[in-house]
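Fold the following and give me the result.
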Amino acid sequence: MGWLPDTFGFSASLPQIMKKSGIEVFATYKLLWNERNEFPYHAFIWKGIDGTEIPVHIMMSYKSSMTAKSLYKQWKRYKNKYEVPFLLYAYGYGDGGGGITWEMVEMMKHMNKVPHIPKVVKGYEDEYVAELKSCIDNMPTWEGELYVEVHRGTYTTNLKMKKYMADAESVLRSAEIWSTIAEMLGLVEYPKEELEKLWKKILLHQFHDVLPGSSIREVYDEAIEDLKKVIREAEEIIHSVLERIAEKEGNDLVFNDLPWKRREVVEVNGEYHLLEAPPLGWKLFEPIEAKEGVKVRDERDKIILENEYLRAVINKDGELISLYDKENKREALRSTSNVLMAHIDTPGMWDAWDINEDFLIQGEKLKTLEEAKVVYQSPLIAVIKVVKGYGNSGVTQFIKLRKESKLLEFETKVDWKDKEILLKAWFNFNTHNWSSFYDIPYGVIERPAVRNTPWEQAKFEVPALRWADVCDGDYGVAIICTSRHGYTNWDSKIGLSLLKSPIYPNPWSDLGEGEFTYYIYPHKGDWFEGEVYKRALEVWSKLRVVKAKRVEGKAKEFSFMRTDAVVGALKKAEDGNGYILRLYNPSKEELEVELPREGIEMDMIELKELGKVSRKVKLKPFEIKTIKIS
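Coordinates of the predicted model:
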């Protein structure tokens, strides 16, 4: 049974994840908090993006008092009495803890003697699950995400918490992958206990209200130090394993933990190199000579950056006034973009949690304190620096373009001192799109970019995991950011939330120094044809270079597998017998993957075998497969 009463919305990939983890029904509550639109069902079938269905029951409260009035009001409010003629009644002090009291237990004995209220039955989970599943044929269906029209600020609040969480997830995935491959080659023993301890520390800090940024200061004093330690220890595991591989190969190596070939400009010990790496493997560290590279022209009122794919024109305020896609022969911007705006943010009762739509209509552009200027130039990379300010706060951006890259990079450092501000970067792309697309955990969701209906209007700030894409089918532009998750989208205009500095419940929230990087990526077609998901994973999990004692001619290129699917995990099986390869299809079309060897499909928690799979396995649209290989 899935039990998440106080969570602020649910992604459309969750039905598949729950079903493949042995969860048969889902109970929740917070959908009743919608500000603008009353959710139409309290018992329904929830259909995810891949077609998986799971029955959902909404409780009317998660902190009831076991009184006749409470029982009567909840039953009266419950919408689906005829389809599902019973309701979950969760009683006790549930928000802040405390549980049930002896008075509530005593009152329960008398409730069934009171007229005009529903009968109270004490039951067990298996009885409840069986009862709810028996009503499936009568339930209405809701398809897509369960968006909660409240607490939209939690996508952004507490910059450091979200930054360290994104980094921790990245390095732990890498630590598992390289430890697995190295153990398969007989070079190391898989550090199962250490990795499990680190994952559990991460999962602890994904708990409500820690990751949303809506906890008190003392929580973050502890959580951020824990995440720093997780990152440090995972990096030590990675470095130790990669050093062992490099020693065996007898040469300096470039490592790539993504399952497609990469060619990128990488910084190594303060120097830039253009490097290649095979899919999910390594090769000799051989920097590619750059005959022609990034060009820079510093004109009186603007700076022009240009490489093989892009020509970016930046004004002296650090704003983007043109981004020409040379490959597709198209201007990517409709009007001036990368406009940094400070929006007054005083939502009232739920300060760290909420954003009010009227704040987004008004805003003040940040002032330019130091005009844009070129601070670094080489054939491989050019860097522009601009310093902006608001009140007592400062924002420094380094705008970068690398050789052979289709990404325009905005490395951003903040020194924030002002409270009750929502800082957004606004873009206006040259697309006319009725809808836009967003990265969610193991999925992609389409949302309206128009504001005709109350349901569309309510989605004035929406979440994404690592990217958002504005496209018209033939052409699109993506914003990629692995640690900033809040977006506003009205037609071709899209705003990325960079920082939110509330007073309650943590007056120190988002004060001081912080940093993050976002990228603009114009592309042909939709997110899959344009490989938006690949670019996002590449900036989340960068190429690594490891030095070793060189042995002339010894190193060989190695690739574990190649696929356009996402390798979500490659790790030791939980039972210690074999290895787990988790694959995900980020496309609306079927995708074929060639495995390194035959295997057995498992459920997600590795308790049930679902059948043998051959070396060529097909993934349905948005399907996740968990495969055990020897």
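
rest of the way, CA atoms for contacts and neighbours
Noted.

What ranges does the stretch 451-600 of the chain have for its strands?
Per DSSP state E, counting those that start in this stretch, the stretch 451-600 of the chain carries strands over the ranges 462-463, 467-471, 475-480, 486-490, 493-500, 512-524, 544-546, 558-559, 566-572, 579-584, 591-594, 599-602.

Over to the stretch 151-300 of the chain?
Per DSSP E, counting those that start in this stretch, the stretch 151-300 of the chain carries strands over the ranges 253-256, 262-268, 271-277, 281-284, 295-298.

closest to F560 out of those strands?
Judged by CA to CA, the one of those that comes nearest to F560 is strand 281-284, at 5.9 Å.

can the strands of the stretch 151-300 of the chain go into a markdown table with extra columns for mean neighbour count and distance to R466?
As requested, these are arranged in a markdown table below (neighbours: other CA atoms under 10 Å; distance: least, CA to CA, whole Å):
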| stretch | mean neighbour count | distance to R466 |
| --- | --- | --- |
| strand 253-256 | 26 | 19 |
| strand 262-268 | 17 | 19 |
| strand 271-277 | 19 | 23 |
| strand 281-284 | 24 | 24 |
| strand 295-298 | 17 | 29 |
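
Could you also give me the structure for this second sequence? I'd like to compare it with the first:
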Amino acid sequence: LFYNAWDIDFNYRKKPKKVLKEISHICFMDGPKVIRRNIYKYKKTKIVMDTILTENSNLIEFSLDIEFYEKFKMLRTEFNPNFFSDEVTCEIQFGVIKRSTLDNDPISKAQFEICAHKFVDVSNENYGLALLNDSKYGHHVKNGIISLNLLRSPIYPDKTADRGRHHIRYALYPHINNFENSDVTQTAILFNNEPILVSKRLSFESIIKSDTPNIVIDTMKKAENSNGVIVRLYESIGKTCKAKIKTSFKYNNTYEVDLLENIIKPIKIDELDFSPFEIKTLLFEL
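This is a model prediction of the structure:
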């Protein structure tokens, strides 16, 4: 793979590849988790991979600790599910985009490597399979294969790119229903925001929440130029809907604002209308 940081060879899948062999494994339990730990080695590279099943969870999690010392090599994980679809749903910022999994025209052929944020999902009307990731964005979803790019080793512009130690997480999430009627988005958000464990018992109400599953509350911050709170939320699956927002804090007035926090109009948060993938920014005046 004699390509540097921003390029991948169109024909890279035709080049020789090495399936890493397991050199040892153990199985053990850790609280509610059942873990199989596999150890792989390739030249100077070492991979310790935990495959994790957790009680009351539908995720198959993978946690990798890697010492990677390669040059012009790419490390990928691949899955070959027993069903597939002609489209893959890819999460992007503030929504999703559907791409072809076929190679029947120049555009779909050019999508031999695609980007996605927290997940890719292949589904039919009855069920689907999502590959969730934590900060790994390069995917190949073609011809029955779901592949995630874990590491590369280019030499330009950084001669030591990707060399060294890495901790990587990803997960498979089988679900019922098609993507639009699943909880893939919510599950991916939770996977990317692990709970913080503390040695105390805590109980508190959510600061802000929506009554509509496909409305994602993405950002909450102090207003720049007024005594207020800014909340940014969006419709996540491409459907027109209505939503009601509830807060646990007191406020005086609510406004829809632009990205510079200039007031557009006053609004009522118990009757918000969203068009597909619409982003709204709200000002709660304190």
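
Mind checking the TM-score on these two?
Overlay of the two chains. TM-score (TM-score structural alignment, normalised by the length of the second structure): 0.90; 276 aligned residues with a CA RMSD of 1.9 Å.

Can you name the residues that contact the residue nearest to the spatial centre of the first structure?
Closest to where the C-alpha atoms of the first structure average out (CA atoms, centre = their mean) is L465, at 2.0 Å. Counting by CA atoms under 8 Å, 6 or more residues apart in numbering, L465 of the first structure makes contact with 438-441, 482-485.

mind checking how far it is from I480 of the first structure?
9 Å (CA to CA, to the nearest Å).

same thing with A166 of the first structure?
To I480 of the first structure, A166 of the first structure is 13 Å away according to CA to CA.

between the two, which one's more packed in?
Under the criterion of other CA atoms under 10 Å, the comparison of A166 of the first structure against I480 puts I480 first, with 30 against 18.

Just confirm that one contacts W527, I think it does.
No: between I480 of the first structure and W527 there is no contact under CA atoms under 8 Å: 11.6 Å.

re the thing from before, can you add distance to E461 of the first structure and give the strands of the stretch 151-300 of the first structure back as CSV?
Formatted as CSV, the strands of the stretch 151-300 of the first structure follow (distance: least, CA to CA, whole Å):
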stretch, distance to E461 of the first structure
strand 253-256, 35
strand 262-268, 33
strand 271-277, 38
strand 281-284, 39
strand 295-298, 36
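
looking at the strands of the stretch 451-600 of the first structure, which is closest to E183 of the first structure?
strand 566-572 (9.3 Å).

Now do the closest one: distance to the chain's middle.
Distance, stretch centre to chain centre, for strand 566-572 of the first structure: 17 Å (CA atoms, centre = their mean, to the nearest Å).

Touching that strand from outside, list them.
Counting by CA under 8 Å, 6+ apart, 173, 176-177, 179-180, 190, 192, 258-259, 578-586 sit against strand 566-572 of the first structure.

equivalent range in the second structure for it?
On the second structure, the counterpart of strand 566-572 of the first structure by TM-score structural alignment is residues 216-222.

Next, the mean deviation of the matching stretch compared to the first structure.
Stretch 216-222 of the second structure, aligned to the first structure and superposed, deviates on average by 1.1 Å (mean CA distance after the TM-score superposition for the first structure).

re earlier: just say which of the strands of the stretch 451-600 of the first structure is most tucked in.
Sort the strands of the stretch 451-600 of the first structure by mean neighbour count, taking mean count of other CA atoms under 10 Å, and strand 467-471 sits at the top with a mean of 29.

what range in the first structure matches the helix or strand harbouring L53 of the second structure?
Secondary structure assignment for L53 of the second structure, by DSSP states H and E: strand 45-54. Mapping strand 45-54 of the second structure onto the first structure (TM-score structural alignment) gives residues 393-402.

what comes up buried for the matching stretch?
393-402 (16 or more other CA atoms under 10 Å).

Between those, which sits nearest V617 of the first structure?
R402 (36.4 Å).

any idea how far that closest one is from L408 of the first structure?
In terms of CA to CA, R402 of the first structure sits 8 Å off from L408 of the first structure.

Go ahead and confirm D415 of the first structure touches V395.
Yes: applying CA under 8 Å as the test, D415 of the first structure and V395 come out as touching, 6.4 Å apart.

Touching both of those two, which residues are there?
By CA under 8 Å, 6+ apart, no residue touches both D415 of the first structure and V395.

Could you report the separation of K21 of the second structure from A110 of the second structure?
32 Å.

mind listing the strands for the stretch 301-450 of the first structure?
With DSSP E, counting those that start in this stretch, the ranges of strands along the stretch 301-450 of the first structure come out as 302-306, 310-315, 320-325, 330-331, 339-344, 364-365, 367-377, 381-390, 393-402, 408-416, 421-428, 435-440, 443-448.

Go through those strands and name the closest to D510 of the first structure.
strand 408-416 (7.0 Å).
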